[in-house]
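[1] quick one: sequence and predicted model below, then my questions.
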Amino acid sequence: MKLAYQWLRDGVPIPGATGRRHRVVAGDIGHALSVRITGSRSGFTSTVQESAAVGPVVGSRLTAANPWLYGTAQVGKTLAAGVRPWGPGTVTLAWQWYRDGDKIAGATAASYVLVAADAGHTIVVGVSGSAPRFETATRFSEPTGAVGPGVLHPTPVPLYSGVAKVGETLTALPRQWGPGTVTLTYQWYRSSATGDVRIAGATRAKYTLVDADAGYRVKVRVTGSEPGFTTVRVYSAWTSTIRPARTTAPSTTHG
């Protein structure tokens, strides 16, 4: 009698799997295997028998290690992941970062730059290892502490340009702040015998000196803010004493 074999995966024939033995491959993991045997002999009707299914097939287990984190848990800083080698053989590793247990979209590298949305939350990295004929395994790092706000840098002392005289316009020169895009706002102040006086409505980069400024000095405060970072306020130096506008003597008519 002649016997023919066909191996099945979840009841579906496996292409090329027609021997008495079937070598389990990665594609079999998670599926049930069975074999169909067809017996034939000249002058006789062929007979087909199918074995009971075995499975689902499980892969061998990888030797997996937990990753660890290094870096400062602060907005704007970079966290990096490290892990000991996995085995046996060549294991492909894939990374995923999590914020309070939720996946961070697109954060799939071995390092991650903390953003404003991370402030006040904990961060974990997961690493998944895969290899043919092995079950995929995932391990997680210990969480960071709550991510702290970032520190703006640089935050230069502002300068100003213009003439310290009533009627003239002073312009604040904040210079370059960082990192990223920092929103700057302004407030001008006038000196007085009792302390600095905030000038009402003087909240732009330019300020035109008025009569009330004469005899006093003026300075500007620049406030830098960026989501996830601590707000910073810096002050310029005082101007020299503001001079009054030049007055013109009233004209007279001589007869």
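    Noted; the coordinates are in hand.

[2] please count neighbours and contacts with C-alpha atoms only from this point.
    OK.

[3] ok, the nearest residue to Phe140 once chain neighbours are set aside - contacts?
    Distances taken as Cα to Cα, 6 or more residues apart in numbering put Gly126 closest to Phe140, at 4.3 Å, once the chain neighbours are dropped. Neighbour list for Gly126: Pro67, Trp95, Gln96, Trp97, Tyr98, Thr138, Arg139, Phe140, Ser141 [criterion: Cα atoms under 8 Å, 6 or more residues apart in numbering].

[4] try this one next to it:
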Amino acid sequence: MSAAIATLTALTVLWTVPAPAATAKTPPPPESLATNTIDAHLGYMAQSTCSPSAKPGTTALLKLLIATWGGGSLGISRGCSVGTTSEHKEGRALDWHMDVKYSSQRKRVDQALAWLTANNGEVAYRLGVMYIIWNQRIWSLYYPGLGWRKMANRGSYTANHKNHVHISLSWDGAMKQTSWWTGVPITSPLNSKCGVGGSRACLPTIPRTSLSWPYQHTDVPASFLPAPWTRPGIGGDPQVGRTLTVVPGTWVPEGATLAYQWTADSHDIAGATGSTYEVTAADVGKGIRVRVAATTAAGTTTKTSDVMTEVLKARFATTPRPGITGTIATDQVVDVNVDGWLPAPDSLTITWKRNGKAIKGASGVGLTSYTLTPSDTGNKLSVTVTARRAGFYTVSQTSASVKVAKAEFTTAPVPLISGDAVVGGTLTAAPGTWEPVPTRFAWQWYVDGAKVKGATASSFVVGASRLGMAVQVKVRATRAGYTTRYVLSEPVTVTAAG
């Protein structure tokens, strides 16, 4: 048996066809659909048997992808002794050979995935797709609210699905029994082959049409609810803040009274005994199940659902970019607008930055104001807001940068000259009261509008040659981060002494 499986696997891996030219077309749809409803789906049903031969629906989908978008096959079947649990071991998974390092192949894969996942995954439902992995990301039909999510590094280019797209199918999809092939939407899913062991007969594949898809409107719910099955199922996304709903299943006796207990990592969650459960921050990283007890006069039967994937943190619905307000100049107080985050963060850490680097002492929770210093003058100011909330991914947003201008003195009075303006007298200059106070005053005396060489003190001795002339003084005020200001006094006329 093992030799046969190995041979089968080898043959499957070698099956490739020449890639056609890339096109924007999509595969031809079924010529008709019995109803505009969507196929019922059980959600994730893991490999549970050893039946590695390629199933007809898996083979047909792989050929369809290659015929439409090019690429090749990296196989369907896998020996049951190879690796861990995999739908390849039931012939329900395909590996479509495309490589992320080629932009043309990435583009064609994007087109194929858009075709599969449009309208909340309508075509994926009609093909019986369970999940898709490509370029280290996974999309699950049964977790639509999570979208494409990144997967952990598996250690190699191939293991991270960089050189192939993996698609796993339900048994209905693998057996080519879903509406894309038969035209009849599934109403009661099988988790096994059709036409054997008392299962319903297999439906034939109907012809294709040249009509553009979609040729009719189908309402596909944005949330997933599994079809009833022989054990409880769970609808909803395993993410903080989302609501999960139990589907008790077909095993429940008529008239039974139901009781529920939700669990996280197999431990009962206190108070979680309803038919729905809202995922909390305490559940992050844990696997959620639900235990259903059905009680009749004959007794109580208890069954437990399969475990969901580990609970993910939630994401903020809105993450607004902060904006700096106020006068962007030295010694001015500026503020950051942090409104608009939804839901409201537990905390907002504000980090003010100069030329992209954090300013020492200017970071903290709620630090929405900052006083600009001379060190900021001429540099670029920005601010980063980091939002945190229990059970949510931490998110940072940074404002646009703004250049810090020099400030202007708000008060710059005309200097006053005191003393006797007579030959031999001494004149003294006073700067007056400036706002803010300059760190330094400098002086220059003028006679009849001409600068007097060397006359740069606050006092000036009037020489005999200045008789009848007009004397003035100009003050220069300086302060770090401020525009240097010059102010000229009113003139005084020199007269003779006595």
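    The structure has been received and is ready for your questions. Since this is a predicted model, take the numbers as computed values, not measurements.

[5] map the residue nearest to Phe140 of structure 1 onto structure 2.
    With TM-score structural alignment defining the correspondence, Gly126 of structure 1 maps onto Thr384 in structure 2.

[6] ok, now Ala205 of structure 1?
    Ala205 of structure 1 maps onto Ser458 in structure 2, by TM-score structural alignment.

[7] kindly report the same for Lys165 of structure 1.
    Here Lys165 of structure 1 is matched to Val422 in structure 2, going by TM-score structural alignment.

[8] got it, and Arg84 of structure 1?
    With TM-score structural alignment as the criterion, Arg84 of structure 1 matches Asp339.

[9] quick check, its match in a strand?
    No - residue state for Asp339 of structure 2 (DSSP: H, G, I helix; E, B strand; the rest coil) corresponds to coil; a strand is not indicated.

[10] how near is the residue nearest to it when sequence neighbours are not counted to Gly419 of structure 2?
    Computed as Cα to Cα, 6+ apart, the closest residue to Asp339 of structure 2 that is not its neighbour in sequence is Pro320, at 7.7 Å. Remark: distance between Pro320 of structure 2 and Gly419 of structure 2 (Cα to Cα, to the nearest Å) = 63 Å.

[11] those two: which is more packed in?
    The neighbour comparison of Pro320 of structure 2 against Gly419 (other Cα atoms under 10 Å) goes to Pro320, with 18 against 12.

[12] buried ones in stretch 140-154 of structure 1, by neighbour count?
    Phe140, Ser141, Pro143, Thr144, Val147, Gly148, Pro149, Gly150, Val151, Leu152 (16 or more other Cα atoms under 10 Å).

[13] kindly state which residue of structure 2 is aligned to the first one.
    This points to Phe140 of structure 1. Structural alignment (TM-score structural alignment) places Phe140 of structure 1 against Thr398 in structure 2.

[14] just the buried residues of stretch 140-154 of structure 1: which are in helices?
    Of the buried residues of stretch 140-154 of structure 1, none are assigned to helices by DSSP state H.

[15] out of the residues you listed, who's nearest Lys77 of structure 1?
    Each of the buried residues of stretch 140-154 of structure 1 was checked against Lys77 of structure 1 using Cα to Cα; the closest is Gly150, at 7.8 Å.

[16] quick one: buried ones out of the contacts of Gly126 of structure 1?
    Neighbour-count burial (16+ other Cα under 10 Å) is assigned, among the contacts of Gly126 of structure 1, to Pro67, Trp95, Gln96, Trp97, Tyr98, Thr138, Phe140, Ser141.

[17] ok, the fourth one to Val91 of structure 1 distance?
    What it means is Trp97 of structure 1. Distance from Trp97 of structure 1 to Val91 of structure 1, by Cα to Cα: 20 Å.

[18] what do you get for the first one?
    In this structure, Pro67 of structure 1 and Val91 of structure 1 are 15 Å apart, going by Cα to Cα.

[19] quick one, what contacts the spatially closest residue to Glu135 of structure 1 that is not a sequence neighbour?
    The spatially closest residue to Glu135 of structure 1, leaving aside those adjacent along the chain, is Gly59, at 4.6 Å (Cα to Cα, 6+ apart). Counting by Cα under 8 Å, 6+ apart, Gly59 of structure 1 makes contact with Ala26, Ile29, Arg133, Phe134, Glu135.

[20] the second one: neighbour count?
    One way to gauge burial is a neighbour count; for Ile29 of structure 1, by other Cα under 10 Å, it gives 20.

[21] next one: the first one
    The local packing count at Ala26 of structure 1 equals 15, with neighbours defined by other Cα under 10 Å.

[22] do you know how far it is from Ala131 of structure 1?
    8 Å.

[23] surely Trp188 of structure 1 is in a strand?
    Yes - applying three-state DSSP, one finds Trp188 of structure 1 inside a strand.

[24] show me what contacts it?
    Trp188 of structure 1 is in contact with Arg198, Ile199, Ala202, Thr203, Tyr207, Val218, Lys219, Val220, Arg221, counting by Cα under 8 Å, 6+ apart.

[25] cool, Pro149 of structure 1 as well?
    Taking Cα under 8 Å, 6+ apart, we find Pro149 of structure 1 in contact with Gln74, Val75, Ala116, Ala119, Gly120, Gly228, Phe229, Thr230.

[26] neighbours around the residue nearest to it when sequence neighbours are not counted, how many?
    The shortest distance from Pro149 of structure 1 to any residue other than its chain neighbours is 4.8 Å, reached at Phe229 (Cα to Cα, 6+ apart). Residues near Phe229 of structure 1, counting by other Cα under 10 Å, number 21.
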